[in-house]
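Participant: Got a predicted model here, sequence first, then my questions.
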Amino acid sequence: MFSVFPTARLRPSPFYESAVAEGMTAASIYNRMIMPTSYGDPAAEYWRLINGVSQWDVGVERQVQLKGPDAGKLAQILSPRDLSKCQVGQGKYVPLCNHRGTIINDPILLKLDEDLYWLSIADSDVWFWASAIAAERGLDVQISEPDVSPMALQGPMAEDVVAHVMGDWVRGLKYFWFKETEIEGIPVAVQRSGWSKQGGFEIYLKDGTQGTRLWNIFKEAGQPWGIGPGAPATAERTESGLVSVGGDTDDMTNPFEVRLGKYVDLDVADDVVGIQALRRIKAEGIKRHQLGLVLDGGIPEPLGFRREDIRLEGEIIGMMTNCVWSPRIHANIGYALVSVDAKVGQTVEVMRDKGPVSATLVELPFL
């Protein structure tokens, strides 16, 4: 049984009651909301994602809405990625940076109209950031948090389930593209996306009163494919090399250090926040990079509440930012944010609570 103490500072998503009914046993706090992280059987949740279809309450992925004549201009000012060719119905992964070039969030930008955008954010206050930048630049744009909450269907069979509910047109959606539509009168946007590499969709619910009903529509439709609950908290995200901004980054990390440089276009306009710092960082050369770690030992030992130092030949060269037992690799694996002098194939020491543990630096993704 999962218990929570209500407070005006902590919000449930429209799918919260469904998550509780599914047997939620653990949760985390994300964007001041309750994010389910387990339903009591981590092994089943992991293999369901790898082999079948998993249903996630990810309503914590809040939308920051930009609406008005300058919405597109603000979107570009916030983004070091060139958005000039972004079309209505298209989404793009965007690493938002501050003026120092430090990555502060990595939302999916959705262009709903020429004057309407959503930033589907990770865990930080982008609403405040966007509002401050818009005011400082004197832009004609309204910034709000709309009544929009994503639910995810992830796994190799997710497409079959979504097509069963929505129709075969969803099979033609390109990655990050979306379509606004209805499901039994419930307004949604359907996007091919999600925080896994197993394939899937996010269903953006646009009426928070319909969360339980929408959940049950997909739950019932997914029965022939063995659908069950899950969360973006399995080893799959680490195996697949997905970056968690705020978890795998610190207050100095730039996109180039964590394999996100391909989403930075250095020739965007000078008024884009952080672009001039990013140009300097690129010109001067990257000082750190992100590699994988395979740790010695055959007992699952996840990361605790802190990052752990990594030593090479007795010197600290960086830190391990996450660690999890991989059922497919049969080892503890994690990410290293380390000096560029550290190379794939080298043996390092991770300074764990129980003492130093040997590990090998490897390329990402693991699988």
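Facilitator: That came in fine, so what should we check first?
Participant: C-alpha only now, for contacts and for neighbours.
Facilitator: Noted.
Participant: Return the distance of stretch 161-179 from the chain's centre.
Facilitator: Here stretch 161-179 is found 20 Å from its chain centre; the criterion is C-alpha atoms, centre = their mean, to the nearest Å.
Participant: W118: what's it in contact with?
Facilitator: Contact partners of W118, counting by C-alpha atoms under 8 Å, 6 or more residues apart in numbering, are 63-66, 109-112.
Participant: Select from the residues you listed every entry located in strands.
Facilitator: 63-66, 109-112 (DSSP state E).
Participant: Identify, from these, the entry nearest to E136.
Facilitator: E136 lies nearest to L66 out of the ones in strands among the contacts of W118, by C-alpha to C-alpha, at 15.4 Å.
Participant: Hmm, Y117 and that closest one touching each other?
Facilitator: Yes. Contact criterion C-alpha atoms under 8 Å: L66 and Y117 qualify, at 5.1 Å.
Participant: anything in contact with each of the two?
Facilitator: Common neighbours of L66 and Y117 (C-alpha under 8 Å, 6+ apart) are 72, 75.
Participant: and here's the other structure:
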Amino acid sequence: MSTEFVHTAFNTVQRELGCEFMDWEGWLWPNHFGDPVAEHRAVREGVGVWDESPLRKWDFRGPDALTAADRIFTNDMLGLAPGQVRYAPFCDEDGKMVGDGTVFKFDDEHAWVITALDSDLAHFERVANGLDVVMAPITATLPHVQLQGPRSRELLASVCDADVRSLGYFRFFPEAVQVGDVPAWVSRTGYSGELGYELFCGPDDAAELWGTLTGEGAVAYGLAAVETLRIESGLIFIGYDYFQHETGPFDMSLGKVIRLDTGDFKGKPALVQAGKSPPRRMVTLAVEGAEVPEYGAAVTSDGEPAGTLTSPCESPTLGRVIGLAVLETRFAELGTRLEVAVGAGTTASTVEPLPIYDPEKRRPRS
């Protein structure tokens, strides 16, 4: 029996460009448009557009909308200003990650939440039990794209009636603006390690929005390019770098978005203890040789287990093999020499900054 996958509102226009799709969590995602390395370079050097519509989107409304988000996520969501976005993981009672995502505050009684899985809603409802909030799924009615790359501001400013140049990092326009002839919400966020934006519209406007952006030179890219972009930029992905109810956020080096001094979020007592001496940290490993290790390859130090290479790739930007790795803290110092399993043997590797590309993250903030 065949499986029916959900198509995004950008499906037709992407098929016209020769997109090859792949399925993940019941939706068809664009994988590539023929040359993932060229797509990667378009984002690093120019501007690309990626259909990210299948990410799960939730509409939080009610007097306790922001209180619910604050109770769910480890970051301070009650402190958000209207038009501000914050990223954070969300955890179970034991302080293990259930997922991660972003919260967009419209006003004190309205927010969007963007995460990865349909099952996240059941977790939200359990954590927010007793609060005056309605949390509704809006994924199907709110398609969206990422417009990423050093030319993204220039392109968007040329087709948008709002002052895109003044939009701050992790800010968004709470009211829809015009992008070409399409009403859309615009945020200065992304998943590339570059200056970039996310644009949200109605399903009937998706094809026109896509045409407006590609007509001005945005290059379509898919998950194959996203994978190398995110690994270079130290961005994590569920099911590869972390696993539900197994991985702690300190393992992902997410301490900056875990507030332990205020608030009362799910899993906080466990994270207070874990935060005193995190047993594992995420790093970038530079791997010697031309062979790319497998996802989940063992990392050792003189034969002693040291951690796991969670997401490896051949970096188009750096021209060498790199990977995100979760290491025991004692092996996570910069410059530490380790071995990574490759084929029937091992190869040498070195601990590098996280991220290895633009470690100060100046490009997305530019």
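Facilitator: That came in fine, so what should we check first? Worth saying up front: this structure is predicted, and the values here are computed from it rather than measured.
Participant: How alike are these chains, TM-score-wise?
Facilitator: Put the two chains on top of each other and the TM-score (TM-score structural alignment, normalised by the length of the second structure) is 0.89; 348 aligned residues with a C-alpha RMSD of 1.9 Å.
Participant: ok so, going back, would you turn the ones in strands among the contacts of W118 of the first structure into CSV with neighbour count and distance to V162 of the first structure?
Facilitator: Shown next, in CSV, are these (neighbours: other C-alpha atoms under 10 Å; distance: C-alpha to C-alpha, whole Å):
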residue, neighbour count, distance to V162 of the first structure
Q63, 27, 22
V64, 24, 25
Q65, 23, 26
L66, 28, 28
L109, 25, 22
L110, 25, 20
K111, 25, 22
L112, 19, 21
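Participant: can I get these in TSV with distance to L278 of the first structure?
Facilitator: Converted to TSV, these look like this (distance: C-alpha to C-alpha, whole Å):
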residue	distance to L278 of the first structure
Q63	26
V64	24
Q65	26
L66	25
L109	20
L110	24
K111	25
L112	29
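Participant: Closest one to E220 of the first structure out of those residues, please.
Facilitator: Of these, the one sitting nearest to E220 of the first structure (C-alpha to C-alpha) turns out to be Q63, at 27.2 Å.
Participant: Identify the nearest residue to that closest one in space, disregarding sequence-adjacent positions?
Facilitator: In space, and not counting its chain neighbours, Q63 of the first structure is closest to S120: 4.6 Å by C-alpha to C-alpha, 6 or more residues apart in numbering.
Participant: so what corresponds to the one you found in the second structure?
Facilitator: Using TM-score structural alignment, the partner of S120 of the first structure in the second structure is I114.
Participant: Which strand or helix spans its match?
Facilitator: Here I114 of the second structure sits within strand 110-115, counting by DSSP states H and E.
Participant: mean shift between that strand and the first structure?
Facilitator: Compared with the first structure after fitting, strand 110-115 of the second structure deviates on average by 1.0 Å (mean C-alpha distance after the TM-score superposition for the first structure).
Participant: just checking, next helix/strand downstream of that strand?
Facilitator: Helices and strands here follow DSSP H and E; after strand 110-115 of the second structure, the next one along the chain is helix 120-127.
Participant: Next, the buried residues of that next one.
Facilitator: The neighbour-count check on helix 120-127 of the second structure (16 or more other C-alpha atoms under 10 Å) flags 120-121, 123-125, 127 as buried.
Participant: what packs against that helix?
Facilitator: helix 65-72 (3 or more C-alpha pairs under 8 Å, 6 or more residues apart in numbering; DSSP states H and E).
Participant: Find the nearest non-adjacent residue to E257 of the first structure, please.
Facilitator: On the basis of C-alpha to C-alpha, 6+ apart, the spatially nearest residue to E257 of the first structure that is not a chain neighbour turns out to be H289, at 4.5 Å.
Participant: Surely the one you found is in a strand?
Facilitator: Yes. Per DSSP: H, G, I helix; E, B strand; the rest coil, H289 of the first structure lies within a strand segment.
Participant: show me the contacts for the corresponding residue of the second structure for it.
Facilitator: Under the alignment (TM-score structural alignment), H289 of the first structure pairs with R281 of the second structure. By C-alpha under 8 Å, 6+ apart, the contact set of R281 of the second structure is 250-253, 326-329, 332.
Participant: Relative to Y242 of the second structure, which of those residues is nearest.
Facilitator: M252 (7.6 Å).
Participant: Looking for the alignment partner of that closest one in the first structure.
Facilitator: Checking TM-score structural alignment: M252 of the second structure goes with V258.
Participant: ditto for G46 of the second structure
Facilitator: Checking TM-score structural alignment: G46 of the second structure goes with G52.
Participant: which residue sits closest to the match of M252 of the second structure in space, ignoring its chain neighbours?
Facilitator: Residue nearest to V258 of the first structure in three dimensions, not counting chain neighbours: Q290, with 5.2 Å by C-alpha to C-alpha, 6+ apart.
Participant: so that neighbour sits right up against A342, yeah?
Facilitator: No. Applying C-alpha under 8 Å as the test, Q290 of the first structure and A342 come out as separate, 9.9 Å apart.
Participant: Comparing those two, which shows the higher neighbour count?
Facilitator: The neighbour comparison of Q290 of the first structure against A342 (other C-alpha atoms under 10 Å) goes to Q290, with 28 against 20.
Participant: start to end distance for stretch 145-159 of the first structure?
Facilitator: Terminal residues of stretch 145-159 of the first structure lie 29 Å apart, using C-alpha to C-alpha, to the nearest Å.
Participant: for stretch 251-267 of the first structure, same thing?
Facilitator: End-to-end span of stretch 251-267 of the first structure (C-alpha to C-alpha): 25 Å.
Participant: who's in contact with it?
Facilitator: 80-82, 93-95, 97, 101-103, 243, 249, 275, 278-279, 282, 286-290, 337.
Participant: Stretch 69-79 of the first structure now?
Facilitator: Against stretch 69-79 of the first structure from outside (C-alpha under 8 Å, 6+ apart): 66, 82-83, 94-97, 114-117, 130, 134, 139-142, 271-273.
Participant: what's the burial count for the match of S120 of the first structure?
Facilitator: Neighbours of I114 of the second structure using other C-alpha under 10 Å come to 21.
Participant: wait, it sits on D59?
Facilitator: No. Taking C-alpha under 8 Å as the definition, I114 of the second structure is not a contact partner of D59, at 9.0 Å.
Participant: List the contacts of the nearest residue to R307 of the first structure once chain neighbours are set aside.
Facilitator: Leaving aside its sequence neighbours, R307 of the first structure sits nearest to T321 (C-alpha to C-alpha, 6+ apart; 5.1 Å). For T321 of the first structure, the contacting residues are 247-249, 307-308, 334-337, by C-alpha under 8 Å, 6+ apart.
Participant: among those, which ones are buried?
Facilitator: 248-249, 307-308, 334-337.
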